[in-house]
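Enquirer: need a 3D model of the following:
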Amino acid sequence: MKNMRKLAALVLAASMAAASLAGCGKTAETKEVREETGTKAEAGTKAETSKTLKVALCLSGAANDMGWCQAAYDGLKLLESDYGCETAYTENLTPDDIEAAFADYAANGFDVVIGHGYEFGDPAVEVAGQYPDTKFIVTEGEVSAGNVASYVTKCEEGGYVMGMLAAGMSKSNKIGFVGPIQGASLVKIMNGFEDGAKSVKPDIEVQTAWTGSFTDTALGKEAAQAMIDNGADVIGHCANESGTGAINAAKEGKIYATGDSYDQNGLAPETVLSSSVYHIPKVIEAAFKTVEEGTFAGGIYELGMKEGAVSIASYHELEVKIPDEVKAEIEKKVSAITSGEFTVPCDTKVR
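Expert: Down below sits the predicted model:
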């Protein structure tokens, strides 16, 4: 946090994420899933596909948050419509509720249980040992077991580009970024945002705050407002539903914001410049197909822009307000990331 008088009280729950952090720069056992979702684990044989598979999804927030959780819910609905799965979901789970939710679904015969977020990692491993016939999938996790696999989205790539956009649009040379609960999968986005901004303007001031909540929009708004009061004229976030509050603060302050996880322009059409979009349905489908095809194996799998799992939303009607040189620089960087010419630094240390 940088010269922020209101934000000290917001660092409420960093310790909650000390375990089960999703990182990057993984060990040699990390595997990469290609765009066609064709890189399968070697283990396993072709499964019978006549059975209707039961798939459950566990969420830390609301399924209609127009962000992180809704992206996963869209993936669940894809499995229902395209693969005929029987589906169920539970939303707004606290860390204390996760194990019980996992165990309940497994005990009720669900073939696949998905935990959407790094915080579901350790509970998945704990419960998986009791239910060996259930496959557990964790997004943004850093865990694996015989029946547990983690699928990590390279969200730092989107964060980097949103940082470039924020810096390119800032006139005060001060921008802000709001995160929820500290965890490596979120820290890497915040750090990516700062790195991207400084690649455009090395001397720009990036103010940061953690709200301690995935769902409290009031805390997100308060954190962003403190930054606005301190001169920030563009606000970014990776704070799930809490980030909606940050967008609302930017809207009321008549400044710009960037979205996260989903195209969030609809939340504030005159405010949200663009969004880092995580194509979680694609990630969930890639993971599910290994179960359907009988090739599931525990491991950690990574997908980013190159694989089509991360992209940047359109500028909508705000496009005319974004200078051509800013758009051109962003387009060039996205192309370099996608081709592999440029690798976004993946820094999971809190700065």
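Enquirer: CA atoms for contacts and neighbours, from now on please.
Expert: Noted.
Enquirer: tell me the SS of the residue of the chain most remote from its centre?
Expert: In the chain, the residue that sits farthest from the middle, by Cα atoms, centre = their mean, is S50; the gap is 33.2 Å. Classification of S50 using DSSP: H, G, I helix; E, B strand; the rest coil returns coil.
Enquirer: let's see this one next, to set against the first:
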Amino acid sequence: MNRRTLLASAAILAAAPAFAQDDPVKVGFIYVGPIGDGGWTYEHNEGRLAVEEHFGDQVETVYQESVPEGADAVRAITQMALSGADIIFTTSFGYMDPTIEVAANFPDVVFEHATGYKRAENVSTYSARFYEGRAIQGHIAGAMTESNRIGYIASFPIPEVIRGINSAYIHAKKVNPDVEFSIVWAYTWFDPAKEADAARALIENGADVILQHTDSTAPQAAAQEAGDVITFGQASDMAEYAPEPRVSSIIDNWAPYYIDRVQAVIDGTWESQDVWYGIDQGMVEIGEITDAVPEDVREQALEMKDAIAAGEYHPFTGPINRQDGSEWLAEGETADDGTLLGMDFYVEGLSGEIPN
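Expert: This next block holds a predicted model:
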């Protein structure tokens, strides 16, 4: 997702009023999928529950699930603000413009938009460096595929998703030069039927590893049905499919951020900001790597995780060329955040075009 530009001027600061101890803060959440999706929305809702557990009667939380991106989001966010919410978390990229629109009409409410890049005096943005987890998944996938064909179910052709594809491919290719990626664009974040169909099509085309940037567990179920196909949990652990087909996962841990931002509202210290956290800060976690993964591959994956966390390794380290063969990163050069945040190209070796 073309989330933000880190070269932008410093965000304008806005302080929310402090709340009396007996005046609970109303915390709202807008979700793109159902809270039981087992992936993206599930983990955001786990963050909401963590807020309730941490603050007790200091807060009241409300949420609306399965809100479509676009005009419906404007209505849902507006209604939540009218209901007295003091802080509202809007948790999908397509909520960016609706959040900015509603925030302009409610200057006394503060908003937190997940994965976007537009900010205002009362709007912050936050996201996670999912591409770090994709590198680890790519390493495992490249080492474990027997057909050398890896399927990737992509949601929308936005920079976040493209970054993930590139990161996974680079690291699969490092461990297995013969690997090929087949990418299916689902044009949805959550549609179990469509995700299952995409997984089955990839498997029928020879893929024995399925990666996904969609939210449901349907690809896991399709792989389990097919047999001899491995998968990775997306956004959530999806551990009900372990030890196979799900051999590991990327887990989004939003709870510490949500608690921190609600505390800032309570204290009257909330400020508009932009954060992009990764494995180091714990916003991106790697789920258990099961015994289905060979021991040496597991150790290599965990070493990569530790190196990323320590700042000793960047998943986009040259030499890396663009898809057309032109140089992107020279030997030892690492990608800057500005390029990553606006990524709109495949790296060399990936086939096909990125849809408009």
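Enquirer: what's the TM between chain one and chain two?
Expert: The TM-score (TM-score structural alignment, normalised by the length of the first structure) is 0.84; 317 aligned residues with a Cα RMSD of 2.1 Å.
Enquirer: pull the contacting residues for the residue farthest from the centre of the first structure.
Expert: Under the criterion of Cα atoms under 8 Å, 6 or more residues apart in numbering, S50 of the first structure has no contact partners.
Enquirer: centroid-nearest residue for the second structure?
Expert: The second structure has F130 as the residue nearest its centroid, 5.3 Å off, counting by Cα atoms, centre = their mean.
Enquirer: that one pairs with which position in the first structure?
Expert: Alignment note (TM-score structural alignment): F130 of the second structure maps to C155 of the first structure.
Enquirer: try G39 of the second structure
Expert: Checking TM-score structural alignment: G39 of the second structure goes with G67.
Enquirer: surely its match is in contact with D260?
Expert: Yes: when contacts are counted by Cα atoms under 8 Å, G67 of the first structure is listed as touching D260 (6.6 Å).
Enquirer: which neighbours do those two share?
Expert: N240.
Enquirer: tell me how far the residue nearest to the centre of the second structure lies from V262 of the second structure.
Expert: F130 of the second structure is 24 Å from V262 of the second structure, where distance means Cα to Cα, to the nearest Å.
Enquirer: what do you get for V229 of the second structure?
Expert: For V229 of the second structure, the distance to V262 of the second structure equals 42 Å [Cα to Cα].
Enquirer: and D274 of the second structure, by the same measure?
Expert: 16 Å.
Enquirer: look at those two and report which has more neighbours.
Expert: Taking other Cα atoms under 10 Å, D274 of the second structure and V262 do not tie; D274 has more neighbours (25 against 22).
Enquirer: give me every residue that touches that one.
Expert: R4, A11, S124, T125, Y126.
Enquirer: which residues in the first structure form helices?
Expert: Listed in chain order, the helices of the first structure (DSSP state H) span 68-83, 98-107, 121-128, 155-169, 184-200, 217-229, 242-252, 280-292, 324-339.
Enquirer: and R4 of the second structure, how many neighbours?
Expert: Neighbour count for R4 of the second structure, taken as other Cα under 10 Å: 23.
Enquirer: thought it was touching L341?
Expert: Yes: taking contacts as Cα under 8 Å, R4 of the second structure lies within contact range of L341: 6.4 Å.
Enquirer: for G245 of the first structure, grab the count of nearby residues.
Expert: With other Cα under 10 Å as criterion, G245 of the first structure counts 25.
Enquirer: what do we get in the second structure for it?
Expert: Structural alignment (TM-score structural alignment) places G245 of the first structure against A218 in the second structure.
Enquirer: so that match touches A198, yeah?
Expert: No: contact criterion Cα under 8 Å: A218 of the second structure and A198 do not qualify, at 9.7 Å.
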